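# Next comes the sequence, and after it the predicted model I'd like to discuss.
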Amino acid sequence: MNTTEKYNQPIYAMMVAIGVCHLINDTMQSVVPAMFPLLVDSLGLTFTQLGLISFVLNMFASVLQPVVGFITDKKPMPYALPIGMISSFIGVAMLILAHSYWVILVAVLFLGLGSAIFHPEGSRVSYMAAGTKRGLAQSIYQVGGNSGQALAPLISAFILLPFGMKGASIVLALSAIGIAMLTKIAGWYKAQLEEEKLSKVKRQLISSLPPLTKKQVTMALALLLIIIFARSFYTTNMTSFYIFYLVEEYGLTIPVGQVFIFIFMACGVVGTFLGGPLSDRIGRKNVIVLSVVAPIPFCLVLPYVPLWLVPVLLIVIGTLLMISFSVMVVYAQELVPTKIGTMAGLTVGLSFGMGAIGAVATGKLMDLYGIAPTIIAVSCLSVLLLVAFFLPKDKAMNVAI
């Protein structure tokens, strides 16, 4: 087997390993929104202050992710992976010990830094392990992250509420495992780079897109950013603030409401896994359009339905909306195949950034106008997702799942 053929062979063990590390990384981040009900009770924080906490976490991660990706596209840094998780470990430890609002902001800054370092290089490991199955590899990687985020409501309901901040100590044990795993993965990553250097054969990304002009690529990226903005704004509203709507409008307790949020996020994990392999079969754009257009009517009616219908709509919206999550990363990388880390950092990082802006805006609107009007207003943002129809058409990769 020559070097090029070897690079086309999927390495499933490494795909799963980096996916597990992504789960641990995002579980650490999910501790922050999971703490929101606790912070309201213990420190009397306003919705605006909660939004600012989410803003610091997500914006710091989003701004730095494309920067880290750009730097590592030029000079890959395998051992940045465990270093990023060490930063997140410090952030969680500070959160457990924090007794003031400002210490919490510093703690989430460390978490944001850790995420910014981890995600572009983690996505590169997924790309290196993918071979010809890029959609599947990115789905496994993103499923890990989304699974970690989906744990947030369960952490809140069954760990933080009964045991307080000290309950988050279990996340520190997970992060220690993650640091050890990432150290091993970094060794494999480094060996791959050395082998590539010695063989003088570059990995080549096989794109599903036709040749595009620079103007067409720029326009396609702009459309992707609009889609990510609307989707991230909406999902942050659901994961961080919809719990307060469930309590106010339906009279649910916080633990029961968190189970509803978990349903939404868990179905997002299922959607994320399905999206990548499906895009290998039927094309990236087709999956993106299906994902972001189909849930629009369900998003618009969700604030008005009776309680028994809420979990049904959460299942539909969560599954459909996240089918495109990993696909958008692959689509962006195929638009600019020489910037694997930069495109991963831009797309995933922008998700964090738009979520940060959404958190601040949602928190402020809730303080000014109330919970119900804000939830209704945010649901209307889903109409922006219709721009997906204007993305350049690609072809199916015809790769077996």
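Right, received. Where do you want to start?
# Could you use CA atoms for every contact and neighbour count after this?
Noted.
# The helix or strand harbouring L346: which residues count as buried?
Using DSSP states H and E, L346 maps to helix 340-369. Using 16 or more other C-alpha atoms under 10 Å as the test for burial, helix 340-369 gives 340-366.
# again with stretch 70-82
Neighbour count says stretch 70-82 has F70, T72, D73, P76, M77, P78, Y79, A80, L81, P82 buried, by 16+ other C-alpha under 10 Å.
# quick one: which of the residues you listed sit in helices?
Mapping the buried residues of stretch 70-82 onto helices (DSSP state H) picks out F70, T72, D73, A80, L81, P82.
# Let's have those residues in TSV, adding distance to Q258.
Below are these laid out as TSV (distance: C-alpha to C-alpha, whole Å):
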residue	distance to Q258
F70	37
T72	38
D73	39
A80	34
L81	31
P82	31
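# okay but L52 is in contact with A361, surely?
No. Taking C-alpha atoms under 8 Å as the definition, L52 is not a contact partner of A361, at 9.4 Å.
# list the helices and strands the helix holding L346 packs on?
Under the contact criterion of 3 or more C-alpha pairs under 8 Å, 6 or more residues apart in numbering; DSSP states H and E, helix 340-369 touches helix 47-74, helix 101-130, helix 214-240, helix 325-335, helix 371-379.
# and among the ones you listed, the most buried is which?
Of all the helices and strands packed on helix 340-369, helix 325-335 has the most neighbours on average by mean count of other C-alpha atoms under 10 Å, namely a mean of 27.
# what residues does that helix touch?
Helix 325-335 has contacts (C-alpha atoms under 8 Å, 6 or more residues apart in numbering) with 134-135, 138-139, 142, 205-209, 217, 221, 224, 272, 275-276, 279, 284, 287-288, 339-340, 343-344, 347-348.
# again with stretch 237-247
By C-alpha under 8 Å, 6+ apart, stretch 237-247 touches 33, 36, 252-254, 257-258, 261, 265, 358-359, 362-363, 371-372, 375, 378.
# surely P392 meets A220?
Yes. Under the criterion of C-alpha under 8 Å, P392 makes contact with A220 at 6.7 Å.
# which neighbours do these two share?
By C-alpha under 8 Å, 6+ apart, no residue touches both P392 and A220.
# tell me the contacts of V336?
Taking C-alpha under 8 Å, 6+ apart as the criterion, V336 is in contact with V217, M343.
# swap in the one 5 residues further on?
Contacts here follow C-alpha under 8 Å, 6+ apart; on that basis G341 touches P66, V68, G69, F70, T72, D73, P120, E121, S123, R124.
# could you measure it against I228, distance?
Distance, G341 to I228, using C-alpha to C-alpha, to the nearest Å: 18 Å.
# Okay, one more to line up with it:
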Amino acid sequence: MTVLVGSHAVNDLYQGAVPAVVPFLVAERSYGYVAAAGITLAATVLSSVVQPLFGFLTDRRAMPWLVPAGMTVAGAGIGLCGLGDSYLFTWLAIALSGLGVAAYHPEAARLARRASRDSHVGMSWFALGGNAGFALGPVLVTPVLAFGGLAATPLLMIPALIGGALTLALRGVQGEETHVAVHGGRDDWGQFGRLTVVIIARSMATFGLSTFLAIWVAHRVGGLIAGSLALVVLFGAGAAGTLLGGVLAGRWGRIRTVRVSYAVAVPAVAGIALVPGPAVYLMVAIAAVALYAPFSLHTTLGQDYLPTRLGTASGVTLGLAVSVGGVAAPAVGAIAAATNLQQALLLLAVLPGVAWAAARGLRTPARSMRA
């Protein structure tokens, strides 16, 4: 399980690396806004769309080798993106990285569920690994490229090569038995569809917050450092919330934890837009815990609603539904331009309300998990 948590951090590091690479591409190659957006599109949307496909494939046959292979390909794509002058070459390299990220997730989530022995806390640690890796992406990329420029991108492959080597042992995990034999039961597509609505609403809220929070707090409290500190609070409290979600699920059950979390998130997100001065940091922390506590529970619920299609469930809950939420960021920007940023952030509070309303119809799956 420790290997899987670490590998999830390394894999998702390359998702977080893309937005950090884009400014260097713009500076050295004079990419415009459309070209920069195309790079982000190659990494996120393409990756999220193909994740369910990889999930479908792993449902038919266990493929533990996809964990080291996907991670290595993700690193290779980022490592190659700075070497060619052609925009097409760069776009394809970023797309290759996105495919590697996509290939990793469904099989890794299945293995994590097995390695954690159906533990809520174990799966929370696995989810935390991904969150931490995403946050560390810019931390790795910025100093490397600031020192060596785009020619230094091959250095960014090192974590993937190390992680891929360490996870080669996962190829030996027994996976010959079918998922039906191990997780038997009937698929409940209705409940899975409702859960997908919950995840998309949550994702739209978190994408919107992470995109505009620093700008808002810098204006509200004063100074760029104040805005950056707000992001530190958001991601730090979110990491704590991810682990807390597993603990609470062991005591309250997953469905109740999800419902309570989103009920708390509504006033917390609204408070970010309304509370004056440094008190905004408290609202950011509460909102982060509330929005991140259900994160790992979404994955295990999806797996239990589709017990014969664990890979597909993981591909949707970790990939497609999460990335679709990214469409909220441009919408929030458009609303802010038409009114003001405070009004746009207030509207974000509606989204956890939508998640709460959808979660009201969720039923506890027949398959249970332990604390």
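Thanks, I have the structure now. What you see is a predicted model, and the numbers here were worked out from it, not measured in a lab.
# about what we covered before: distance to K6 of structure 1 added to the helices and strands packed on helix 340-369 of structure 1, as TSV?
Shown next, in TSV, are these (distance: least, C-alpha to C-alpha, whole Å):
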stretch	distance to K6 of structure 1
helix 47-74	22
helix 101-130	10
helix 214-240	30
helix 325-335	21
helix 371-379	47
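# The ones you listed: which one's closest to A150 of structure 1?
helix 214-240 (8.8 Å; C-alpha to C-alpha).
# On the C-terminal side of that closest one, identify the next helix or strand.
Beyond helix 214-240 of structure 1 toward the C-terminal end (DSSP H and E), the next one is helix 242-250.
# the inter-axis angle of that next one versus helix 340-369?
30 degrees (axes from the mean of the first three to the mean of the last three C-alpha atoms, to 10 degrees).
# hang on, G250 of structure 2 packs against A371?
Yes. The pair G250 of structure 2 and A371 qualifies as a contact (C-alpha under 8 Å) at a distance of 4.0 Å.
# Need the overlap of contacts for these two.
Joint contacts of G250 of structure 2 and A371 (C-alpha under 8 Å, 6+ apart) are H120, V121.
# tell me which residues in stretch 158-176 of structure 2 are buried?
For stretch 158-176 of structure 2, a neighbour-count test (16+ other C-alpha under 10 Å) marks P159, A160, L161, G163, G164, T167, L170 as buried.
# Actually, stretch 130-150 of structure 2.
130-138, 140-142, 144-145, 149-150.
# which residues are in contact with it?
For stretch 130-150 of structure 2, using C-alpha under 8 Å, 6+ apart, the contacting residues are 5, 8-21, 24-25, 28, 82-83, 151-153, 155-156, 235, 239.
# Could you rerun that using 7 Å?
8-10, 12-17, 20-21, 82-83, 152, 239 (C-alpha atoms under 7 Å, 6 or more residues apart in numbering).
# One more: stretch 271-284 of structure 2?
R220, V221, A230, V233, L234, A268, Q342, L345, L346.
# out of those, which one sits closest to P352 of structure 2?
A268 (10.0 Å).
# Is it correct that that closest one falls within a helix?
Yes. Counting by DSSP: H, G, I helix; E, B strand; the rest coil, A268 of structure 2 is found in a helix.
# can you pull the contacts of the counterpart of it in structure 1?
Alignment note (TM-score structural alignment): A268 of structure 2 maps to F298 of structure 1. By C-alpha under 7 Å, 6+ apart, the contact set of F298 of structure 1 is L313, I317.
# Quickly note the distance from F298 of structure 1 to H119 of structure 1.
To H119 of structure 1, F298 of structure 1 is 31 Å away according to C-alpha to C-alpha.
# What's V108 of structure 1 aligned with over in structure 2?
V108 of structure 1 maps onto I94 in structure 2 when the alignment is built from TM-score structural alignment.
# I'd guessed L300 of structure 1 sits against V378; true?
No. Using C-alpha atoms under 7 Å as the test, L300 of structure 1 is too far from V378 to be in contact (9.1 Å).
# joint contacts of these two?
By C-alpha under 7 Å, 6+ apart, L300 of structure 1 and V378 have no common neighbours.
# Among the buried residues of stretch 158-176 of structure 2, name the ones in helices.
Those of the buried residues of stretch 158-176 of structure 2 lying in helices (DSSP H): P159, A160, L161, G163, G164.
# Looking at structure 1, name the residue matched to M71 of structure 2.
Under the alignment (TM-score structural alignment), M71 of structure 2 maps onto M85.
# dump the residue contacts of the residue nearest to its match when sequence neighbours are not counted.
Closest residue to M85 of structure 1 apart from its sequence neighbours, by C-alpha to C-alpha, 6 or more residues apart in numbering: G114 at 5.5 Å. Residues near G114 of structure 1 by C-alpha under 7 Å, 6+ apart: G84, M85, S87, S88.
# could you dump these to TSV with neighbour count and secondary structure?
Formatted as TSV, those follow (neighbours: other C-alpha atoms under 10 Å; DSSP: H, G, I helix; E, B strand; the rest coil):
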residue	neighbour count	secondary structure
G84	24	helix
M85	29	helix
S87	20	helix
S88	29	helix
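# what's the closest of the residues you listed to L198 of structure 1?
G84 (28.2 Å).
# I'd assumed E121 was in contact with the closest one.
No. At 9.9 Å, G84 of structure 1 does not count as touching E121 under the criterion of C-alpha under 7 Å.
# Apart from its neighbours in sequence, what residue is nearest S87 of structure 1?
In space, S87 of structure 1 is closest to G114, 4.9 Å off (C-alpha to C-alpha, 6+ apart).
# Revised request: answer the last question for G163 of structure 2.
S7 (6.0 Å).
# which SSE is the counterpart of the one you found in structure 1 in?
In structure 1, S7 of structure 2 lines up with C21, judged by TM-score structural alignment. Using DSSP H and E, the element containing C21 of structure 1 is helix 12-34.
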